[in-house]
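> dropping a prediction and its sequence here:
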Amino acid sequence: MKITDIKTAVVAYHGKATLVRIDTDAGVTGFGEANPDAGAAAIVGLISELKSELIGEDPRNVEYLWEKLRRKHVFSGAQSGIFLIALSGIEMALWDLAAKAAGQPLYRMFGGKFRDRIRLYADCGDGDGPAGSPEGCAARARRMVAEGFTALKFDIDDLEHPAKFDAVNHTINGAELRSMVERVAAVRDAVGPDIDLCIDLHARYDVPSACRIASEMERFDLLWLEEPIPAENVEALKQIRMRSKTPLCVGENLYLRWGFRELFQSQGVDVVMPDVPKCGGLSESRKIAHLAEIYYIPFAPHLVSTPLGTMATCHVCGTVPNFLLLEWHALEERDVWDSYVHVPGGGPSIVEDGHITLPDAPGIGVELNLDGVRKNAVPGYGVFE
């Protein structure tokens, strides 16, 4: 079996999500997805450049092909960023293809599964209207719990807060902090003590601000406080972790197992959250999870992908022992999100009661709905042309 072509499509979701298709001379096709937070034009262009290095190769040699591309381009950015995001999309398509060729669900290719269902947390953003208000946050929390979710996440970093003194320096002030506390208190009161609650700060703050926020959050028994500061400075993260009982979750902006090594060795994190279609791909994410397990750190991937990338990530979550939770970010774009794949069994969505069930179909286990892809394709990129 040889690779004959690699094509892309770009669809509207969380910005622009890049889908990848790999064709072979055996008639087997694999699909993957690159994280949509990066520039689609750059990802599409890079995949087009890398295609010539994969044509004629056996797609079942997934790890070899991944390493071939990474090593060859180590001097042109293959450590992080756009290159790794593009490589993650390619690698996902290779795994889908290899599993289909073997007639096996993807989790079998990874040694089998620890669990049948993947527990999700609903990313609730800044709540229902009025957005950002305690009442709006409480309303959304109750709505998602009613849909079966047992874990929620809210954003409380408000760069447009009227009490801010500076547009660049985000050192927290008392009025901002009170607003944060009021929103989290409203959510906790709305859902009670048994719903896991996560709070995201999007790496906005400095160490003094993060310590103040983390301290105030202790009363709410959070599952985690997410990225109060950028994750690159592990010593700064450790300062926050030592000063508060609130667990810290970081990792969505780190790449490859090497990018996580110091984080684990220095024990600057309580929960790790690599983004699978961003940090290097499916195999790399499993390696990161296994490294985390050495330090008894739970694995809870960040995710902003379509159902294709989501289900592929579920196969990773199902095959590592230290999996905790997986992000589900499609609340605001649910109809578009659901339209991108054919749901196994013909249901309306792969998400049911706050969980996703691992499919037994070969490959990732969901097939793209090309009608949905074409309907929501971003103009100017084509659809697998």
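That came in fine, so what should we check first? None of the values given here were measured: they were computed from a predicted structure. Numbering: from 1, shown residues only.
> only C-alpha atoms for contact and neighbour calcs from this point on.
Fine.
> the residue nearest to the spatial centre of the chain: what's it in contact with?
Nearest to the mean C-alpha position of the chain, by Cα atoms, centre = their mean, lies residue 303 at 1.7 Å. Residue 303 makes contact with 275-276, 310, 326-329, according to Cα atoms under 8 Å, 6 or more residues apart in numbering.
> try it against this one:
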Amino acid sequence: MNQDRRIFLKTAGLGSLAVVGSTRPTAGPVLSETISAIKNAEPMKITKIEAVRFRPDLKLDGHGVVWMWVRLHTNNGIMGVGETYPFTEGQIGMLKDLEERSWMGKMLGRDPRDIEGTWRDVFAQIAFHGWGGSDMRILTAINIAQWDILGKALGVPVYRLLGGKAQQKLRVYNTYTSYWTINGMQMEADTEKIVRWLLDRGIKAIKIYPYEKVAERTGGTYISPADLENALDWIKRIRDTAGNEMDIALDLSSQWNLPCALRIARSLEPYKIMWLEDVLLQDNMQSYATLARETSIPICISERLATRYQFREMLEAKAVDIVMYDLTWCGGISEAKKISDMADTYYIPTAPHTCGGPILWFSTIHTATALTNFFIMESCFHFYNFQYPYFIKNVPVPQNGFVTAPEGPGLGIEFRSEPFERGDAIVEKIAES
């Protein structure tokens, strides 16, 4: 024990940690905050790194598990868990490469609470070779695990570390596809039933994909007047069923060229669309700026972008009305908060993408709770009702159209042991000191 720490303990009335819980008078009050401060001043380091993959033939509600987890263990027994998706083997390979071959990205021996320094070093490492793909996604998973550790070490939920509650609860929309359904209902046959089901549960926004089939047929290079009219069918039926009570977002999956995008947008303007999402590929912000300028429908982009650097270009080009990112792709909790804060300086709201795994769901809820420019966040009945509960005991489920952040330390996730015991979740040790 050095001299400064002895002085601190003495003045705090803690000449020995053995006085904790003692009823004897001391030189000063024994405060839990003081004890916590001492505990968290102790060195902490990462001692083991693990990857968790899932059995390839595991099916939940008819679908496989596409995400993987990173587990960081520390010398004081705290474990943090992060997540990314969808290319598990490439991501695990990148995790191994960082530890075995990099000169700036090694994790063993680091203090996991040094979140900003770790992000800087790992990003510098992957940027040396041209960043993107699995390297960015594994950096993201590491970052989420670090925030989980920090919250657990301090005994507070992650949203508190991000500035506390800017939002008491978070409004959600439901993403609806032909494969992520509610009780097997399909938009073609059951639009009205789907809308009423959501409204009955207080969910007043839906995201749909009415242009996919024509994009597959034409390659996104042409859309006829008949195609434009046919694509309006679901939208008209939603409006007939719910009036303006149901917001409608449209995801175009980056399948279109700019002339088609403009034609689609103009055909939709009478229907009060909440946003058009990912109409074009994400690599030309000037084209997006043209689209945003030429339509009254808000443009939402994009979970396909990563880091504040790419989002800066988008914002400076005036190419976006609503910022969307995927927290398990964009660089993690750290980067998501910076992206949203940067967007806020342009008075642009944030609408996070969440159709991945359960840790994405939890970490997005924590992050969004701390955002002053939060607009709405994605949810999907298929995931929170069927897939997430298989692994997690305390999955946040929308109540009257909103979700709230858990109050447990870190991400507050209560994992089930059964998937590990059954061999559905497979743990691989990457490195250990």
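Nice, thanks for sending it over. Keep in mind the model is a prediction, meaning the values are calculated, not measured.
> mind checking the TM-score on these two?
Comparison of the two superposed chains (TM-score structural alignment, normalised by the length of structure 1) gives a TM-score of 0.90, and 371 aligned residues with a Cα RMSD of 2.2 Å.
> sorry, back to before: which of the contacts of residue 303 of structure 1 lies closest to residue 66 of structure 1?
Among the contacts of residue 303 of structure 1, residue 276 lies closest to residue 66 of structure 1 (Cα to Cα), at 14.4 Å.
> surely that closest one touches residue 286?
No: checked against Cα atoms under 8 Å, the pair residue 276 of structure 1 and residue 286 is beyond contact range at 9.0 Å.
> neighbour-wise, which of these two wins?
residue 276 (34 against 21; other Cα atoms under 10 Å).
> now which residue in structure 2 aligns to that one?
Counting by TM-score structural alignment, residue 276 of structure 1 lines up with residue 327 in structure 2.
> mind listing what its match touches?
By Cα under 8 Å, 6+ apart, the contact list for residue 327 of structure 2 reads 140, 333, 336, 352-354, 360, 363-364.
> now swap in residue 243 of structure 2 and tell me
If a contact means Cα under 8 Å, 6+ apart, then residue 243 of structure 2 has no contacts.
> try the one 4 residues further on
Taking Cα under 8 Å, 6+ apart as the criterion, residue 247 of structure 2 is in contact with 204-206, 273-274.
> trace the residue nearest to the centre of structure 1 over to structure 2, please.
Using TM-score structural alignment as the criterion, residue 303 of structure 1 maps onto residue 354 of structure 2.
> before we move on, what about residue 218 of structure 1?
In structure 2, residue 218 of structure 1 lines up with residue 269, judged by TM-score structural alignment.
> how many neighbouring residues does that match have?
If you count neighbours by other Cα under 10 Å, residue 269 of structure 2 ends up with 12.
> what's the following helix or strand after the top helix by length along structure 1?
What stands out as the longest helix in structure 1, according to DSSP state H, is helix 81-102. Downstream of helix 81-102 of structure 1, the first helix or strand assigned by DSSP states H and E is helix 106-109.
> how many neighbours does residue 400 of structure 2 have?
15.
> if we can go back for a sec, please report how far the residue nearest to the centre of structure 1 lies from residue 121 of structure 1.
11 Å (Cα to Cα, to the nearest Å).
> follow-up on the earlier one: which of the contacts of residue 247 of structure 2 are retained in structure 1?
By both residues aligned by TM-score structural alignment, their matches' Cα atoms under 8 Å, those still in contact after alignment to structure 1 are 204-206, 273-274.
> can you tell me which of those is closest to residue 225 of structure 2?
For these, the closest approach to residue 225 of structure 2 (Cα to Cα) belongs to residue 273, at 19.4 Å.
> can you tell me the number of residues neighbouring that closest one?
19.
> all strands for structure 2, in order.
Secondary structure of structure 2 by DSSP state E: the strands cover 46-54, 68-74, 79-84, 170-175, 205-208, 247-251, 275-277, 299-301, 322-323, 377-379, 402-403, 425-432.
> tabulate those in JSON lines, adding columns for distance to residue 96 of structure 2.
Output for the strands of structure 2, formatted as JSON lines (distance: least, Cα to Cα, whole Å):
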{"stretch": "strand 46-54", "distance to residue 96 of structure 2": "9"}
{"stretch": "strand 68-74", "distance to residue 96 of structure 2": "11"}
{"stretch": "strand 79-84", "distance to residue 96 of structure 2": "15"}
{"stretch": "strand 170-175", "distance to residue 96 of structure 2": "34"}
{"stretch": "strand 205-208", "distance to residue 96 of structure 2": "37"}
{"stretch": "strand 247-251", "distance to residue 96 of structure 2": "35"}
{"stretch": "strand 275-277", "distance to residue 96 of structure 2": "35"}
{"stretch": "strand 299-301", "distance to residue 96 of structure 2": "32"}
{"stretch": "strand 322-323", "distance to residue 96 of structure 2": "32"}
{"stretch": "strand 377-379", "distance to residue 96 of structure 2": "32"}
{"stretch": "strand 402-403", "distance to residue 96 of structure 2": "36"}
{"stretch": "strand 425-432", "distance to residue 96 of structure 2": "6"}
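> so for residue 263 of structure 2, which of those sits nearest?
strand 275-277 (12.6 Å).
> who does that closest one touch, helix- and strand-wise?
The contact analysis (3 or more Cα pairs under 8 Å, 6 or more residues apart in numbering; DSSP states H and E) places strand 275-277 of structure 2 against strand 247-251, strand 299-301.
> quick one: the first one aligns where in structure 1?
Taking TM-score structural alignment as the measure, structure 1 aligns residues 196-200 with strand 247-251 of structure 2.
> if you count neighbours, what's buried in that stretch?
Across stretch 196-200 of structure 1, burial judged by 16 or more other Cα atoms under 10 Å covers 196-200.
> farthest pair in these?
The largest separation in these, counting by Cα to Cα, is between 196 and 200 at 13.5 Å.
> tell me the contacts of the match of residue 218 of structure 1?
By Cα under 8 Å, 6+ apart, the contact set of residue 269 of structure 2 is 295-297.
> relative to residue 70 of structure 2, which of the residues you listed is nearest.
Nearest to residue 70 of structure 2 among the contacts of residue 269 of structure 2, counting by Cα to Cα, is residue 297 at 39.0 Å.
> picking up where we left off before, what about structure 1, which of the contacts of residue 327 of structure 2 hold up?
When the contacts of residue 327 of structure 2 are mapped onto structure 1 and checked using both residues aligned by TM-score structural alignment, their matches' Cα under 8 Å, the preserved contacts are 140, 333, 336, 352-354, 364.
> buried subset of the contacts of residue 247 of structure 2, written for PyMOL?
Listed next is the PyMOL selection for buried residues among these, using 16+ other Cα under 10 Å:
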select buried, resi 204+205+206+273+274
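> ok, the contacts of residue 247 of structure 2 vs residue 181 of structure 2, which is closest?
Using Cα to Cα, the contacts of residue 247 of structure 2 come closest to residue 181 of structure 2 at residue 206, 12.2 Å.
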